[in-house]
Structures are given as structure tokens and as C-alpha cells.
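K.L.:
Give me a model of this one.
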Amino acid sequence: MTRAHIPGILAMAAVVVASNILVQFLLGQWLTWGAFTYPVAFLVTDVMNRVYGPGPARKVVIIGFAVGVICSLIGTQIQGEFGPLVTWRIALGSGLAFLTAQLLDVAIFDRLREGRWWRAPLASTLVGSSTDTAIFFTVAFAGFLTFIEPGNDVSWAGETLPLLGVGPAVPLWVSLAVADWLVKLALALIALVPFRVIVSWAQSHRAVA
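P.N.:
Now for the predicted structure:
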């Protein structure tokens, strides 16, 4: 890890902290504001991977994971209206989802790095984002995993409702997961623009230096 990696480290830490705060604020019926900041973590990882390689990218991911764990532990100690702001299931799901998805992103990006410039960041982010959503919502809210934290009542998440209010009847947590996933897919496409700009700037800056 060198001084050149510090911006990536700070960016990842900022994204993780901001997302842990903004996830407490609802946006409509299916989303929180954190759904729009968390996907930026994949942008940070992909930029680090393109500019510095998979090694530094993985180190930034580990640092982001550590920051996330600290945020989750703090959240478990803060009491909200309905109990701790962060339950142990949410903390476990968040950490497991982040680490798995981000490391998968790094691996896929590295495998595809020799292709067209947009292929690696798009494919790695789509797969990583989908993995992240599946792991987090399943671990945090699925009824068959109540043994993880028996004292945490997540029966509300299992309430059967139309998917996103219009589709077939599914547990509420599935609608929350699908809404989160759709946002991540949209942001994966949008993120190609800043990815291209930041990588071009960083590579030209390194060449001049």
C-alpha cells in the first residue's frame, strides 16, 4: 500500500460510513437512501483495480470491510424506536455480503481486464451487486435463518405482499431485495461514465508523474 492508494482508501471508507448512516432513512416504500451510495463502493474497487491492479484493490476492500464492521458494531449499541439500529443478523449479512461481493468483483474484473474498457467494470459490478443483494437480504431477513438470532423478530419481513406492489405475492424482504437490486443495476451502467473519466485522469497523471 502506497500514498497513491490513499484516495481510494478514503473514498471506500467514506462510502461505507455514508451508506451505514443513510440506510436508516427511508426513500419511498421499498428503498433507503443508502441504496444509492453503497453501489459507489464497486466504482471505487474497479478504479483501483484498473489503475493499480487486483492486489491494491483487494486491500481497499479489506479496509472497507473493517470500517463496515466497526460501523455495524456501533449500530448494535445504539437503540432506536424498535430496538438496536443494527441487529446482529443485519451486521452479519452486511459484512458477509460486502466482503464476498467485492472480492468477487475484483476477481472478475481482473479476468476481463484485457477486453474492451467497459466490459470488466460492467460485468464485475453486475455480478458483484447481484451477489451482494442476494446474500445480504437472505441472511438479514429470510425466515428460515431465524436461528442466527432467535431474539430478533423479523416476521414483518416475511409478510406476503405483491412484488413491489404490483407483482406476484412474495415475502416483503424479497420486494426490498428486488428494489435494491434494480437500483444497483441502473447505477452499474451510470457508473461507467465516472469510471472512464477517473481512470483516464489517474492514468494520465501517473504518466506525467
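
K.L.:
Could you use CA atoms for every contact and neighbour count after this?
P.N.:
OK.

K.L.:
for this structure, what's the longest helix?
P.N.:
Criterion DSSP state H: the longest helix present in the chain is helix 88-112.

K.L.:
Tell me how far that one lies from the chain's centre.
P.N.:
8 Å (CA atoms, centre = their mean, to the nearest Å).

K.L.:
who touches it?
P.N.:
42, 45-46, 49, 53-54, 57-58, 61-62, 65, 68-69, 72-73, 76, 119-121, 123-125, 127-129, 131-133, 135-141, 148-149 (CA atoms under 8 Å, 6 or more residues apart in numbering).

K.L.:
Can you select the buried ones from the residues you listed in PyMOL?
P.N.:
Remark: buried members of the contacts of helix 88-112, expressed as a PyMOL selection using 16 or more other CA atoms under 10 Å:
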select buried, resi 42+45+46+49+53+54+57+58+61+62+65+68+69+72+76+120+121+123+124+125+127+128+129+131+132+133+135+136+137+138+139+140+141
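
K.L.:
now, which of the contacts of helix 88-112 lie within helices?
P.N.:
Among those, the members falling in helices (DSSP H) are 42, 45-46, 49, 54, 57-58, 61-62, 65, 68-69, 72-73, 76, 119-121, 123-125, 127-129, 131-133, 135-141.

K.L.:
thinking Ala11 is in contact with Val44, fair?
P.N.:
Yes: under the criterion of CA atoms under 8 Å, Ala11 makes contact with Val44 at 7.0 Å.

K.L.:
Compare these two (neighbour count), which wins?
P.N.:
Legend: neighbour count by other CA atoms under 10 Å for Ala11 and Val44, higher for Val44 (22 against 18).

K.L.:
Sequence B follows; please return its structure for comparison with A:
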Amino acid sequence: MNEKTMTQLQERARAKFAKSGSTYFAIMLAVLAVVVILSNIGASKGVLFGPIITDGGFFLFPLAYILGDVISEVYGFKAARLAIIVTFALSAFASLCYVIIIALPGFDDDFGASKQAALEGALGPVPLIVLASLLAFLVGQTLNSWVLVRMKARFGERRLWARLIGSTGVGEFADTLIFCAIAASVIGITSFGGFLNYLVFGFLYKTLVEVLLLPATSLVIRWVKKREPSYAA
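P.N.:
Now for the predicted structure:
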């Protein structure tokens, strides 16, 4: 193998990223923020499937990590960090809005009182859930992105499946552990057995969803890469 061929192979394997100033990045960032905000609201409700304990945001949150994987793989760690910070800020802003909405004086008739009680019951716990989610999301998504990008720096465009699975395992475990430690008591989980159930199911479920959706995630990543003019694949 001559030097020119070696250079071409090295160039082909080198880690590449697109610029984040595109429409695709903006759309994924918007969807990521909406998914996280909605999952925070859903997480204020405890959910029981037989012996399995989870929360109402369980079906939404894996989507946040899938989007995080796509952003990290296509746009790199700096873009992923920007997405995390923006989503963090928007979630905090949404939580502040809930506090203000609940504090505003409502109608003093029976209907107004029932609406106020419903709002307090549904949105009152959300700021604490958001605190748990923000800390968990910040640590988990940062680790997820960092591991994925570091693996890409080592393997280049090869072994996408390994990057996605490896980063998911690290990020989801950190996220689930932090979130469950703070949020469990907020949604009514008071025993250690219940907490362990919540933690283990949350981690295994979210990780399994991402693994099962790996083919779809890979297709989305390839689709975005082909359509990003700045991605020199």
C-alpha cells in the first residue's frame, strides 16, 4: 500500500462534523427542548404497570437521548453542548412560568378553586421534577455526547453502532441515577425497594428503547449527513 493510498484511507476515517448553523440543527434543537419540557410534566405523575414503577414521562425521554446522539454524531461536542444549554435554559424558564401561573390570583368561585387545585396538583411538583431533570440531563447528555465524540475521534466514521450503544449506556445510567435520586420522593416513592425498582426499570427501559431504535437512529444520522452541505463525508 503506497503513501497516497494510506493518506486517502486516513482521511476517509477521520472524524468529521457539520456546522451547526443549519435548518436541520435548529429543528432538532426545537424538538429536543419540547420533548424534555413535556417529559418533565409527565414525570410528575407516578405510573404503575403491575410490579413496575415508572413515571408519566417514560415514553418521551428516550427520544431526547436519540436526538442528542444525532446532534453529537453529526455536529460534534460543541453543538451538542449548545443544545444541552439551550434546552436546560428553556426547561428552567418553563418551570418559572408554572410557578407564576399557579401564584396568579384566580376566580374565587367553586370552578376557579377546582381549577387552581388541579393546576397545583399537576404543575406544583414540576419545578422539583425540573430540578431533578436539569441536573440529570446536564450530566447525562454531556457524558453521552462526550463519549460518542471521543469514540468517533478514535474510529472516524466506522462503528457507528458502537458509538451509539456505548454513549447511551454511560449517559443513561448517570441521568437515571441522578433523576431518580431527586424525583422519587416527589412522585410518591418512599421505600428503598420502590426506588430501586424505579431506577433499574428506568435505566433498562431507556437503554433498551435506544438499542431497539438503533437502526432508525442510524438511518436518520446518515440522512442528515447526506443533506448537510458542510458535512464532508
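
K.L.:
re earlier: show me whatever sits in contact with both of Ala11 and Val44 of the first structure.
P.N.:
By CA under 8 Å, 6+ apart, no residue touches both Ala11 of the first structure and Val44.

K.L.:
Leu138 of the second structure -> the first structure?
P.N.:
Under the alignment defined by TM-score structural alignment, Leu138 of the second structure corresponds to Leu99 in the first structure.

K.L.:
rewinding a little: next, the buried residues of the longest helix of the first structure.
P.N.:
Quick answer for helix 88-112 of the first structure (16+ other CA under 10 Å): 88-99, 101-110, 112.

K.L.:
Arg3 of the first structure: neighbouring residues, count only.
P.N.:
8.

K.L.:
quick one: it from Ile9 of the first structure, how far?
P.N.:
10 Å (CA to CA, to the nearest Å).

K.L.:
next one: Ile62 of the first structure
P.N.:
Taking CA to CA, one finds Ile62 of the first structure at 10 Å from Ile9 of the first structure.

K.L.:
And Leu99 of the first structure, by the same measure?
P.N.:
Here the criterion is CA to CA. By it, Leu99 of the first structure lies 15 Å from Ile9 of the first structure.

K.L.:
Ala33 of the second structure contacts Leu90, doesn't it?
P.N.:
Yes: Ala33 of the second structure is in contact with Leu90 according to CA under 8 Å; the separation is 6.9 Å.

K.L.:
wait, what's in contact with the residue nearest the centre of the second structure?
P.N.:
By CA atoms, centre = their mean, the second structure has its centre lying nearest to Ala64, at 3.1 Å. Counting by CA under 8 Å, 6+ apart, Ala64 of the second structure touches 32, 35-36.

K.L.:
Counterpart of it over in the first structure?
P.N.:
Residue pairing (TM-score structural alignment): Ala64 of the second structure is matched to Ala41 of the first structure.

K.L.:
and its match, how far is that from Ala186 of the first structure?
P.N.:
Taken as CA to CA, the span from Ala41 of the first structure to Ala186 of the first structure is 15 Å.

K.L.:
same thing with Phe98 of the first structure?
P.N.:
19 Å.

K.L.:
Aligned against the first structure, show me the partner of Trp42 of the second structure.
P.N.:
One thing to correct before we go on: residue 42 of the second structure is Gly, not Trp. Per TM-score structural alignment, Gly42 of the second structure is aligned with Leu22.

K.L.:
For its match, give me its contacts.
P.N.:
Contacts of Leu22 of the first structure by CA under 8 Å, 6+ apart are 32-34.

K.L.:
Repeat the analysis, applying 6 Å as the threshold.
P.N.:
Counting by CA atoms under 6 Å, 6 or more residues apart in numbering, Leu22 of the first structure touches 33-34.

K.L.:
just the one 10 residues further on next, same as before
P.N.:
Contacts of Thr32 of the first structure were listed using CA under 6 Å, 6+ apart, and they are 23, 25-26.

K.L.:
What is the neighbour count of the residue lying closest to it once chain neighbours are set aside?
P.N.:
In space, and not counting its chain neighbours, Thr32 of the first structure is closest to Leu26: 4.2 Å by CA to CA, 6 or more residues apart in numbering. Residues contacting Leu26 of the first structure under the criterion other CA under 10 Å number 13.

K.L.:
so how far is stretch 116-133 of the first structure from its chain's centroid?
P.N.:
The answer for stretch 116-133 of the first structure is 12 Å, by CA atoms, centre = their mean.

K.L.:
residues in the second structure aligned with that stretch?
P.N.:
Going by TM-score structural alignment: stretch 116-133 of the first structure matches residues 159-176.

K.L.:
which residues sit against the matching stretch?
P.N.:
Against stretch 159-176 of the second structure from outside (CA under 6 Å, 6+ apart): 136-137, 140-141, 143-144, 147-148, 203.
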